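Enquirer: no FASTA, just this:
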């Protein structure tokens, strides 16, 4: 690979490709040689970028522009789309190539503008997006190892109308006995604490998104992709980084499709909800509509179905068990139906996160619990 790149950036060879358009996996790429700047310019229009951790949906951009200059074994240039412009540099070695990219502080709205055709919310004239983002990245070839260090400052969103959800009512408890619908679990309830321990440990610290968790997820998922071809390193399931606010946006608006565009939409709603609804209401809404396997949704329905109790009267152990199901409700519900239990290790992990003495070792389901499920 390094020798091929070295050859491909040799001026006399590049000049032969001037004006040509090549079909690629990204899209049609047009090549141009600037003799005065001694630079190769590539333009992919339109351009589709795929990544295994995104699912099957590619990231589509109207145009991506790349410039390449070579000085000996060093490369440098720019990569741009719309008004988003980053600089990159590379170092060729005998058997490897290391590329570093630096995107300076850029308005978040310019980043979203790249996806105006795919994100309907951007066509809302009342929508306002403030804040800046930056990114540093390193790609090593031929291993394909990619590290990303995103930065996000001052992100604020207005105009999506999420304030209307302040009085929203869930339909998930329809059909429950009246006594099971009497009280909702509060933000201080054992179930709420368990859900935070399971799904969003920094819930009360972030503004709708958790940049620390996003960075960890990017690193973990990339490490899994690098090892995917090595049978001695089993590929783990992609790690998520969605906060409870983002998960609520998925449940109420965006749906469960795995795509980068969906994640971008969720981020907008999550950030606005933090301002219009606040932490307690977001948590309450999440508990009202969260899925718990099959057609079951909402904390009150889950507490009644699995334990025959009101959601505000669950024990710490029971709360930990329910919260532990949320990472994959359908799978855990099937497991419980078949075996009478869920992932016990995960439930123990959730209980430890609750930092409550009574939740340190959640008990396995009793016959009464299994009967309640069945």
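Expert: Good, I have the coordinates. Please read these numbers as outputs of a predicted model, since none were measured by experiment. Numbers count the residues shown, from 1 in each chain.
Enquirer: only C-alpha atoms from now on, for both contacts and neighbour counts.
Expert: Will do.
Enquirer: just the strands in the chain please.
Expert: In the chain, strands defined by DSSP state E lie at 21-23, 28-34, 39-44, 47-49, 59-61, 64-71, 74-81, 84-92, 97-107, 128-141, 145-158, listed in chain order.
Enquirer: highest mean neighbour count out of those strands?
Expert: Mean neighbour counts were taken over those using mean count of other Cα atoms under 10 Å, and the top value, a mean of 21, falls to strand 39-44.
Enquirer: picking that back up, among the strands of the chain, which is nearest residue 10?
Expert: Between residue 10 and those, the shortest separation by Cα to Cα is 8.0 Å, and it involves strand 64-71.
Enquirer: off-centre distance for that closest one?
Expert: Relative to the mean C-alpha coordinate of its chain, strand 64-71 is positioned 30 Å out (Cα atoms, centre = their mean, to the nearest Å).
Enquirer: which other helices and strands contact that strand?
Expert: Contacting strand 64-71 under the criterion 3 or more Cα pairs under 8 Å, 6 or more residues apart in numbering; DSSP states H and E are the following elements: strand 39-44, strand 74-81.
Enquirer: sorry, back to before: quick one, which of the strands of the chain is nearest to residue 252?
Expert: strand 145-158 (17.5 Å).
Enquirer: tell me which of the helices and strands packed on strand 64-71 sits nearest to residue 285.
Expert: Nearest to residue 285 among these is strand 74-81 (37.5 Å), distances taken as Cα to Cα.
Enquirer: ok, second structure coming up, stack it against the first:
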């Protein structure tokens, strides 16, 4: 009897193992990449094998297979995804909550959304669907109430699947900026008191497996109130005496040329520069270029700090927009000049001018003003280069001189010559 039971158990085990091997072979055969097809490595138990991504996408979105995914729950690197088959629309719904993705171009921390629901339909090589991003119920900004917290950002997407790539286009509908903040950074303490006005729409293009993307935000009527930045009107800098420079002083104009050439025409943010920065950062794979206006830089200096995260950037933007309304351009520029870091543990234009050139900021020669402004991109590195090589980055200084506005051609030519020939004693 015992021998019979052992034999039956052995046969059952052999049958299970045979079935498992057969399933594995079938999966490998079905999902095996074709020649030249975009592929990735998949893990099934202890076995790993190559999977053709386009083949897998076509299988998962097919009308005969996708319904079998109804009710399935899968843990992914983006979050837990719950799947539901929508028979009326022949679409597969993917519900990711919470959902996060690493985007090095936008900062060191993942971009996180409380809940992201998308649908997927495929017609041959064409893909399409909808997107809804929802904030947590506790994320209602001060002016938005429960209507913002309980609603979501909506959009549509489409794409084309080929054997080598997946091209996606995303179009998020125009929605209140308060809603965007509630979805993207629900934990910001400022949302409890800020009154955020305006709307934003977002278009994006994504390519896989290249992982390249571009974003085109469209913002209208952005206003912020309630953060108390009017208290900065008469604030004094901890960096020492104020330079009290006029807007048309050499240093003020050089700083604007170096840091924010559209300062007098934007409302605290510069979408052109921001988009260019995102493009640059996604190509480099990290957040190298900030795209901040002078107003945003002042917010960073006085309030938010300089952490390289999307959350800090969005906080900075709130303060910058409000400061444009409460302080005005002239005061923002003066505050920036009085608080900007200039290396060697110095901050403020007056302290920097006296340390590096032994004169007040108001009495700087044009080439000296350009020199100081060119240092602002990376003050510590500029000081180190000056001490090592006897000069800062001359190409950067020349670029700043070329960007100064409101000077005649001959005066600019003279300035460029003096910058090229400048030799200042290292600090």
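Expert: Here it is on my side, so go on. A quick note: this is a predicted structure, and the numbers were derived from the prediction, not measured.
Enquirer: just to revisit the earlier point, how about a markdown table for the helices and strands packed on strand 64-71 of the first structure, with distance to residue 50 of the first structure added?
Expert: Compiled in a markdown table, these are given as follows (distance: least, Cα to Cα, whole Å):
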| stretch | distance to residue 50 of the first structure |
| --- | --- |
| strand 39-44 | 14 |
| strand 74-81 | 16 |
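Enquirer: residue 93 of the first structure: which of these is closest?
Expert: Ranking those by distance to residue 93 of the first structure, with Cα to Cα as the measure, places strand 74-81 first at 9.2 Å.
Enquirer: the closest one aligns to what range in the second structure?
Expert: Mapped onto the second structure using TM-score structural alignment, strand 74-81 of the first structure spans residues 126-133.
Enquirer: average gap between the matching stretch and the first structure?
Expert: After superposition onto the first structure, stretch 126-133 of the second structure lies on average 1.2 Å away from the residues it aligns with, using mean Cα distance after the TM-score superposition for the first structure.
Enquirer: what's in contact with that stretch?
Expert: Contacts to stretch 126-133 of the second structure, defined as Cα atoms under 8 Å, 6 or more residues apart in numbering, come from residues 91, 113-122, 152-161, 183.
Enquirer: distance between it and the chain's centre?
Expert: Taking Cα atoms, centre = their mean, one finds stretch 126-133 of the second structure lying 22 Å from the centre of the chain it belongs to.
Enquirer: ditto for stretch 133-151 of the first structure
Expert: Centre-to-centre, stretch 133-151 of the first structure and its host chain are 17 Å apart (Cα atoms, centre = their mean).
Enquirer: please apply the same query to stretch 197-212 of the first structure.
Expert: Averaging C-alpha coordinates over stretch 197-212 of the first structure and over its chain gives two centres that are 13 Å apart (Cα atoms, centre = their mean).
Enquirer: mind checking the end-to-end distance for that stretch?
Expert: Across its full length, stretch 197-212 of the first structure reaches 16 Å between end residues, using Cα to Cα, to the nearest Å.
Enquirer: centroid residue for the second structure?
Expert: Central residue of the second structure (Cα atoms, centre = their mean): residue 106, 2.8 Å from the mean position.
Enquirer: aligned partner of it in the first structure?
Expert: By TM-score structural alignment, residue 106 of the second structure lines up with residue 54 in the first structure.
Enquirer: mind listing what that match touches?
Expert: 258, 259, 260.
Enquirer: repeat the analysis, applying 6 Å as the threshold.
Expert: For residue 54 of the first structure, the contacting residues are residue 259, taking Cα atoms under 6 Å, 6 or more residues apart in numbering as the criterion.
Enquirer: helices of the stretch 101-250 of the first structure, start to end?
Expert: For the stretch 101-250 of the first structure, the helices defined by DSSP state H, counting those that start in this stretch occupy 108-113, 190-199, 211-226, 244-249.
Enquirer: residue 320 of the first structure: which of those is closest?
Expert: Counting by Cα to Cα, residue 320 of the first structure lies closest to helix 190-199 out of these; the figure is 5.3 Å.
Enquirer: so the closest one matches what in the second structure?
Expert: Mapping helix 190-199 of the first structure onto the second structure (TM-score structural alignment) gives residues 250-259.
Enquirer: superposed on the first structure, what's the mean shift for that stretch?
Expert: Mean deviation of stretch 250-259 of the second structure relative to the first structure after superposition (mean Cα distance after the TM-score superposition for the first structure): 0.4 Å.
Enquirer: now do that stretch: everything it contacts.
Expert: Applying Cα under 6 Å, 6+ apart, the contact partners of stretch 250-259 of the second structure are 366, 369, 370, 373, 400, 403, 404.
Enquirer: put the buried members of those into a PyMOL selection.
Expert: Below is the selection syntax for PyMOL that covers the buried ones among the contacts of stretch 250-259 of the second structure, with 16 or more other Cα atoms under 10 Å defining burial:
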select buried, resi 366+369+370+373+400+403+404
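Enquirer: so which of the contacts of stretch 250-259 of the second structure is the closest to residue 282 of the second structure?
Expert: Each of those was checked against residue 282 of the second structure using Cα to Cα; the closest is residue 400, at 25.4 Å.
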